[in-house]
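1. Give me coordinates for this.
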Amino acid sequence: MTRLMIADSSDIVRTVAKRILSELGFVVIEAAHEQEALMRCQAELPAILVVDASMEGALGLIASVRAMPGAEKLRIYYCVIEADLKKMMMGKRAGADDFLMKPFDRKILSAVFSPYAAAA
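-> Reported below is the predicted structural model:
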C-alpha cells in the first residue's frame, strides 16, 4: 500500500482526509506540525506528502523533506486556500510538485489521488 502523509495543523482536516484517503487504499500518516512531519519522514519517507500552506514552517518542511535521500520520487502537494500565485510559487521553489485547493472533499481527493493508489 502507498504511504501518504498529511501535514496540517487542523485535527478536523487530518481526520477527514485520512478517512477518505484510507478508503482509497492509502496508508495515511498524520503530522500536526513541521517537527512531527520531519521526524516521521526521517523514519520512513512516504510516497506522497500533503502540506498545508498555513501550517507554521510549511515551506521549511517541504525544502527539508525534498533534500532527504530518496525524496526525488516523492510527490509533494502544497495545500492552499486560494490561488495565490505568490504563495504557490514559494511552494514550488521550496520543492512542491503540485497544488491542492482547500477546502477539499471526497470527489476532489479521489480525483487527485486515485491514480497513485491504483499504481501501487
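2. C-alpha from now on. contacts and neighbour counts both.
-> Fine.
3. In contact with residue 22, which residues?
-> Residue 22 makes contact with residue 28 under the criterion Cα atoms under 8 Å, 6 or more residues apart in numbering.
4. How much space separates it from residue 89?
-> 30 Å (Cα to Cα, to the nearest Å).
5. Repeat that for residue 19.
-> Residue 19 is 30 Å from residue 89, by Cα to Cα.
6. go on, residue 98?
-> Taking Cα to Cα, one finds residue 98 at 10 Å from residue 89.
7. same question, residue 66
-> 16 Å.
8. One more, so I can put them side by side:
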Amino acid sequence: MHVLLVEDDPSMRAALQRTLDRRGFAVDACGDGREALARWQARPPDVLVLDLTLPGLDGLDVLRQGRQAGLATPVLLLTARGTVGDRVLGLNAGADDYLPKPFDLDELEARVRALGRRRSTPRDQAGTSELRMGALRLDRDSGAVYSGDAVLELTPRESALLQALMARPGHALTKERLFELVFPGDQDVQYEAVEVVVYRLRKKLAGTGVNLMTLRGLGYLIKAA
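-> This is a model prediction of the structure:
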C-alpha cells in the first residue's frame, strides 16, 4: 500500500515513516503543503496521511485543492487541534478520518489500513476499470467520477457509496452493506451516517441522468433516469 505522509515536524515525520515502512507500507514523506499537493497530483497514493499545520500551504487548503482537482484518495488527518469545530472543518473539506495527537502507532496503522481497503473494491466480471451510467463515468483506478467531461466533486465516502451502487446497477444494497463499504472499521459511527452520505450524493447527482433511489426495507439502488 502506497502512503503519502505529510508532516512538518522532521523528527515526527522520520519516526512515522520508519514505523510505517516496518509495517509493510511504501511511504513517501514530505513536510511542505505545496510539495504535498504536487506529489499527490503527480502520483496519487492509496492513502494520504496529512498534518493540518504545514508551511507553504495549510493542510486544509491542500485537502480542498486536491478534492477540487478530482483527487479521491482517502485522507487521514493528523491534528493537534483538539476542538470539535476543527475536526468538522477537516471532514467537511473532504477528509475521511482524523487522528488527534498524540496517538498510538497501532491505531495509526489500523486507520490507514481501513482507509486503504476502501480503494480495493474488486473489478466487475468484464475486468474493466471503468463504470458508466447515464452521464456518469467512474474510473476505478483513480477514483475520479465524471459527469460528461467534468469532474464531479465527491468526498471519498460519497465516491465509495457511488462505486458500490454502480457496480450493481438496478440492484438494491442494504444500509448495513453500504455501511461496511463506506465506513470500514469505524466502530463509533452509527448506521444512520449512511443516510447523510446518500442525501449529499443524491444532490450532487442531479442533472447527471442517474437517480439514487431509496427502497423502504431493502436499501438503496441507482438507475438511469
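9. mind checking the SS state of the spatially most central residue of the first structure?
-> Nearest to the mean C-alpha position of the first structure, counting by Cα atoms, centre = their mean, stands residue 50 at 0.7 Å. Recorded secondary structure, residue 50 of the first structure: strand (DSSP: H, G, I helix; E, B strand; the rest coil).
10. go on, the one 4 residues further on?
-> What three-state DSSP gives for residue 54 of the first structure is coil.
11. what's the nearest residue to it if we skip its chain neighbours?
-> residue 80 (7.6 Å; Cα to Cα, 6 or more residues apart in numbering).
12. ok, now residue 77 of the second structure?
-> residue 98 (4.4 Å).
13. Contacts only, for that neighbour.
-> Neighbours of residue 98 of the second structure in contact, by Cα under 8 Å, 6+ apart: 76-79, 87.
14. please redo it, this time with the cut-off set to 6 Å
-> 76-78 (Cα atoms under 6 Å, 6 or more residues apart in numbering).
15. Check for me that it belongs to a strand.
-> Yes. Applying three-state DSSP, one finds residue 98 of the second structure inside a strand.
16. now the end-to-end length of stretch 87-103 of the first structure.
-> 17 Å.
17. Would you mind listing the buried residues in it?
-> For stretch 87-103 of the first structure, the neighbour count (16 or more other Cα atoms under 10 Å) marks 88, 91-92, 94-96, 99-100 as buried.
18. how about the helix or strand that contains residue 202 of the second structure, aligned to which bit of the first structure?
-> Assessed by DSSP states H and E, residue 202 of the second structure sits inside helix 193-204. Across the first structure, nothing matches helix 193-204 of the second structure (TM-score structural alignment).
19. Give me the next element, helix or strand, following that helix.
-> Taking DSSP H and E, what comes next after helix 193-204 of the second structure is strand 210-215.
20. got the angle between that next one and helix 193-204?
-> Counting by axes from the mean of the first three to the mean of the last three Cα atoms, to 10 degrees, strand 210-215 of the second structure lies at 150 degrees to helix 193-204.
21. tell me what strand 210-215 of the second structure is packed against?
-> strand 219-224 (3 or more Cα pairs under 6 Å, 6 or more residues apart in numbering; DSSP states H and E).
22. By neighbour count, which bits of the strand it packs on are buried? Give me those.
-> Result for strand 219-224 of the second structure [16+ other Cα under 10 Å]: buried residues 219-223.
23. now what about stretch 77-96 of the second structure, what contacts it?
-> 49-52, 64, 74-75, 98-101, 155.
24. Pull the most distant pair out of these.
-> Spatially, the most separated pair among these is 101 and 155, at 23.9 Å (Cα to Cα).
25. All set, thanks.
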